[in-house]
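Chemist: sequence and predicted structure are below.
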Amino acid sequence: MKKIIIGFPESKGLARNVAKKAGVEFSELELKQFPDKESYIQFNADLKGKKVFLFRSLDDPDAKITQVILAAYTAKDLGAKKVVLVAPYLCYMRQDKRFRDGEAVSSRIIAKLFNRCFDGLVTVDPHLHRFKSLDVIYKMKTKKITAVLPIADFIKKNFRNPFVFGPDEESYQWARSVAKLVGCESDVLRKHRYGPETVRIKVKERQDIKNKDIIIVDDVISTGHTMMEVIKDLRKMGIRKITCICTHGIFADNALKKIRRLGAKAFSTNTIHNEVSRIDISELLTKEIK
């Protein structure tokens, strides 16, 4: 079965790179928005009988979800044999239970929508907390890729004396895997969340890390409140070299500027394009397309 990668406009750089490495046909989807905010899409390639990979990260998700669903159904109308969503960042995964009466469990709802129109899903480091795997909510064939290796390679190339922190118990197993690949020590911080933007972090006093390159590793930096609390506590301990690294750099509410104002650096993979997305995950995605 012939394959084709269809890149949405803001994801075309990574999508085209993956297509080139995989030796697969690439085409950019034409996407417009009318004055009333309705979306217009048009395919500019022959899809008949092909396995179509729709390539789009789902940050800033609400309009994007509608557009990928329109694209999926249109691809099938145009004769695509299979349609696979390649979403390096998969949205709405953090609301995985009903915390208060009346709340939407959005992760399950989005999964139901996607189950109806896609034959497969490829994503990178999805937020799996209460779900043991994507298969709990997704009925299609899914593939979860981890960015642990390219993040570890980036740390090895750019930091001489690293020490890796995971900001909470949930992220520590992941951060520990990064540290193991780097060949350095790691530790976990204690996080207490009191609301969407209220976080308290407890950093244990350690004399042996004061001259280290401190790397705080997490799956997502969204508003950056967790990272900023950690940075403040580390500063109080006299630590100067602090870097935040994540798979998905959303950097909402000027989070990147705020992190820099505290004297720290930040880097992310290129699952979401931003000014610090220096860690390339195209090789990981290529293996799933070939």
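Modeler: Yep, that arrived. Keep in mind that this is a model prediction, so the values were computed, not measured.

Chemist: contacts, neighbours, all on C-alpha from now
Modeler: Noted.

Chemist: ranges for the strands of the stretch 101-250 of the chain?
Modeler: 120-124, 141-145, 162-166, 186-188, 190-195, 198-202, 213-221, 242-249 (DSSP state E, counting those that start in this stretch).

Chemist: Asp101 is nearest to which of the ones you listed?
Modeler: strand 190-195 (16.0 Å; Cα to Cα).

Chemist: by contact count, what packs against that closest one?
Modeler: Packing partners of strand 190-195 (3 or more Cα pairs under 8 Å, 6 or more residues apart in numbering; DSSP states H and E): strand 198-202.

Chemist: show me which residues of the strand it packs on are buried.
Modeler: Going by neighbour count (16 or more other Cα atoms under 10 Å), the buried part of strand 198-202 is 199, 201-202.

Chemist: got it, and stretch 274-289?
Modeler: For stretch 274-289, the neighbour count (16+ other Cα under 10 Å) marks 274, 276-277, 279-282, 284-286, 289 as buried.

Chemist: confirm Phe26 sits in a strand?
Modeler: Yes. Counting by DSSP: H, G, I helix; E, B strand; the rest coil, Phe26 falls inside a strand.

Chemist: so who does it touch?
Modeler: Neighbouring residues of Phe26 by Cα atoms under 8 Å, 6 or more residues apart in numbering: 4-7, 15-16, 19-20.

Chemist: switch to 10 Å and redo it
Modeler: 3-7, 12, 15-20, 45, 52-53 (Cα atoms under 10 Å, 6 or more residues apart in numbering).

Chemist: below is structure B, check it against A:
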Amino acid sequence: MAKYLVASFPWSSDMGNDVANALGLMHVVLETKQFPDGESYIRYPIDISTYDGLILIQRAYPEQNTRLIQAMLAIHAAHDLGVKRVHVILPYLPYSRQDRRFRDGEPVSLQTMLSLLSSLGASSIITVDVHKPEAFRVANTQCINIEPFKLYADRLRGIKDAVLLSPDIGSLWRVGKVSEYLGVSFSYLEKFRDRVTGEVTMKPKELDVAGKEVFIIDDIIATGGTIIEATKILRSLGAIRIHAIATHCLLLNMADSRMFDAGVSSITCSNTIPTRYSEVNVNQLIINVLKELVT
């Protein structure tokens, strides 16, 4: 059997501990620092040349540019030191929203990131609830997207008069999967985004939300603008409470405060990005995937 090591960055050590304990592996925390000019330094604190494989865990947000470079340095160093297989866990995958060329002259940033990780020798890239799963692929590297939707359904089970809502057609499939577990109705709001200015406008579909609790489910809450606009529409349609559920909560510019001010009753996120709202723990889902890869 191949000999594996779990290595995590300091802000991912809780996840590293859970993974290592579940798989019966040793866990080390990488040394990191920033040089005065802003460049990144990483170091494995033990001799990793005796290991066949490595599980590398990096929460790549915030400071995603720095943290992605750190992950790349760690992948390259592992191979350079003789490790044959490196499974890279990026619970939230930065740059994944630019999964196609929206305007002439743009990069497809998701493919840029995946190509870089693959070229450095990542055997697999594992993430949770990537923005567009069908775009999450690259030659020569296994790309694994973990879906947390059963965990959301387990939290909502037993709630009466619930409606599941996607803030746009793009995430309707997410809401549909949660609905499959619960057997409750779901729908979506039509959203239009100006590709130049970024301004978002929304148009409601025919929704029966009067007197009901609405759960808006999406992959990312960034500025909260989509949730805030949806809340206004749903309030006008008679919803009694509106809850936001998202896998990755960036919560930029005090988005949570602005969402609560707009009438959102609760925010629930996963621990892919630790926040005060990280009530859904995806560690076991990651462990389940790793068991198939390394045992």
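Modeler: Here it is on my side, so go on. Computed from a prediction, not measured in an experiment: that's the story for all the values here.

Chemist: ok, which pair from the buried residues of stretch 274-289 of the first structure is furthest apart?
Modeler: Across these (Cα to Cα), the longest gap, 25.7 Å, separates Val276 and Ile289.

Chemist: now the helices: where do they sit in the stretch 51-200 of the second structure?
Modeler: Ranges of helices in the stretch 51-200 of the second structure, per DSSP state H, counting those that start in this stretch, are 64-80, 109-119, 149-156, 172-182.

Chemist: picking up where we left off before, possible to save the buried residues of strand 198-202 of the first structure as CSV with distance to Tyr172 of the first structure?
Modeler: Shown next, in CSV, are those (distance: Cα to Cα, whole Å):
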residue, distance to Tyr172 of the first structure
Val199, 17
Ile201, 14
Lys202, 14
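
Chemist: against Asp261 of the second structure, how distant is the alignment partner in the second structure of His127 of the first structure?
Modeler: Superposed on the second structure with TM-score structural alignment, His127 of the first structure falls opposite His131. According to Cα to Cα, to the nearest Å, His131 of the second structure stands 27 Å off from Asp261 of the second structure.

Chemist: which of these two has more residues huddled nearby?
Modeler: His131 (23 against 11; other Cα atoms under 10 Å).

Chemist: surely Val214 of the second structure is in contact with Ile233?
Modeler: No. Using Cα atoms under 10 Å, Val214 of the second structure makes no contact with Ile233, being 11.6 Å away.

Chemist: what do these two both touch?
Modeler: Ala239.

Chemist: which one of these two is surrounded by more residues?
Modeler: Higher neighbour count among Val214 of the second structure and Ile233: Val214, with 24 against 16, using other Cα under 10 Å.

Chemist: what's the counterpart of that one in the first structure?
Modeler: Using TM-score structural alignment, Val214 of the second structure lines up with Ile214 in the first structure.

Chemist: next: Ala60 of the second structure.
Modeler: Counting by TM-score structural alignment, Ala60 of the second structure corresponds to Leu58 in the first structure.

Chemist: tell me, how many residues neighbour that match?
Modeler: Leu58 of the first structure has 21 nearby residues by other Cα under 10 Å.

Chemist: I'd like the distance between it and Lys64 of the first structure.
Modeler: 6 Å.

Chemist: same check, this time on Tyr172 of the first structure
Modeler: Tyr172 of the first structure is 31 Å from Lys64 of the first structure, by Cα to Cα.

Chemist: how many neighbours does the equivalent of Pro94 of the second structure over in the first structure have?
Modeler: Matched to the first structure by TM-score structural alignment, Pro94 of the second structure sits across from Cys91. By the measure other Cα under 10 Å, the count of residues near Cys91 of the first structure is 20.
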